[in-house]
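Engineer: sequence first, then the predicted structure:
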Amino acid sequence: MIQVYHNPRCGKSRNCLAFMTQSGLDYEVINYLDNPPSFDELVSILNKLDSKPLDLVRQKEKIWIENFKNKELTDSEIIQAMVSHPILIERPIVIKDNKAIIGRDLDRLNSFL
């Protein structure tokens, strides 16, 4: 089953869900602000994205700027920051099988699916 890590307050995330609905594919919505991924789940998502932890961080979020920007952080510390503050996680994340993408670009999402 396709999984979509979704933030209902994000326009790009809402557009992604609308696209998924129009596609007719079965998918599961995970509101990651209400049900944040664990450390291990984030590691798994990063592996599926083939990305480094910093690539998944919304670096313009106030929490990031005030608490983490310009600090020397390990990958584990960055992941822990996202676990503690899930608003920092880039969205939407679409997972299909063992691959994932950030579903902001609908053309790219269409190719992925």
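Structural biologist: That came in fine, so what should we check first?
Engineer: C-alpha from now on. contacts and neighbour counts both.
Structural biologist: Will do.
Engineer: what's the separation between residue 47 and residue 21?
Structural biologist: Here the criterion is Cα to Cα, to the nearest Å. By it, residue 47 lies 26 Å from residue 21.
Engineer: ok, these two, which is more surrounded?
Structural biologist: It is residue 47, of residue 47 and residue 21, that has more neighbours when counted by other Cα atoms under 10 Å, with 15 against 12.
Engineer: included below, for side-by-side comparison, is a second structure:
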Amino acid sequence: MIKIYHNPRCSKSREGLAILEESKKDFEVIKYLENTFTIKDLKALISKLGIKPINLVRRNEAIWKSEYKDKTLTDEQIIEAMVANPKLIERPIVVNNDKAVIGRPPQNIINII
């Protein structure tokens, strides 16, 4: 089943959701600000994305700038920061079985559905 980690307040996330709706495929919407990630789940997602944890961080978020920006953090600490502050997680993220993409731009989603 396809899953989209979605924030309804984000325009890119809404665009990603629209792409999935237009595809007519079954998918599940996960509002990740309400149903937050565990460290284990976030590590698994990062592995599917094939990226370093820092590449999943929204570095323009105020919390990142004020709490983390100028610190040297390990991958584990970055993951812990995202779990503690899910607003830091880039969005939308779409997972289809063992593949995942960040929907920025939203057209990236087409590659895995």
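Structural biologist: Cool, got the structure. Computed from a predicted model, the values in this text were never measured in an experiment.
Engineer: TM-score of the superposition?
Structural biologist: Superposed pair, TM-score by TM-score structural alignment, normalised by the length of the first structure: 0.97. Supporting alignment: 113 aligned residues with a Cα RMSD of 0.8 Å.
Engineer: helices of the second structure, residue ranges please.
Structural biologist: 11-23, 39-49, 62-67, 75-84 (DSSP state H).
Engineer: pull out the buried positions in the first one.
Structural biologist: The reference is to helix 11-23 of the second structure. Within helix 11-23 of the second structure, the residues scored as buried using 16 or more other Cα atoms under 10 Å are 12, 13, 14, 15, 16, 17, 19, 20.
Engineer: and what of stretch 35-51 of the second structure?
Structural biologist: By neighbour count on 16+ other Cα under 10 Å, the buried set for stretch 35-51 of the second structure is 36, 37, 39, 42, 43, 45, 46, 48, 49.
Engineer: check contacts around the residue nearest to residue 30 of the first structure when sequence neighbours are not counted.
Structural biologist: Residue nearest to residue 30 of the first structure in three dimensions, not counting chain neighbours: residue 5, with 4.8 Å by Cα to Cα, 6 or more residues apart in numbering. Each residue near residue 5 of the first structure by Cα atoms under 8 Å, 6 or more residues apart in numbering is listed here: 29, 30, 31, 32, 91, 92, 93, 94.
Engineer: what's the neighbour count on the first one?
Structural biologist: Counted with other Cα under 10 Å, the neighbours of residue 29 of the first structure add up to 13.
Engineer: narrow the contacts of residue 5 of the first structure to those in strands?
Structural biologist: 29, 30, 31, 93, 94 (DSSP state E).
Engineer: re earlier: would you mind measuring from the residue nearest to residue 30 of the first structure to residue 72 of the first structure?
Structural biologist: Taking Cα to Cα, one finds residue 5 of the first structure at 28 Å from residue 72 of the first structure.
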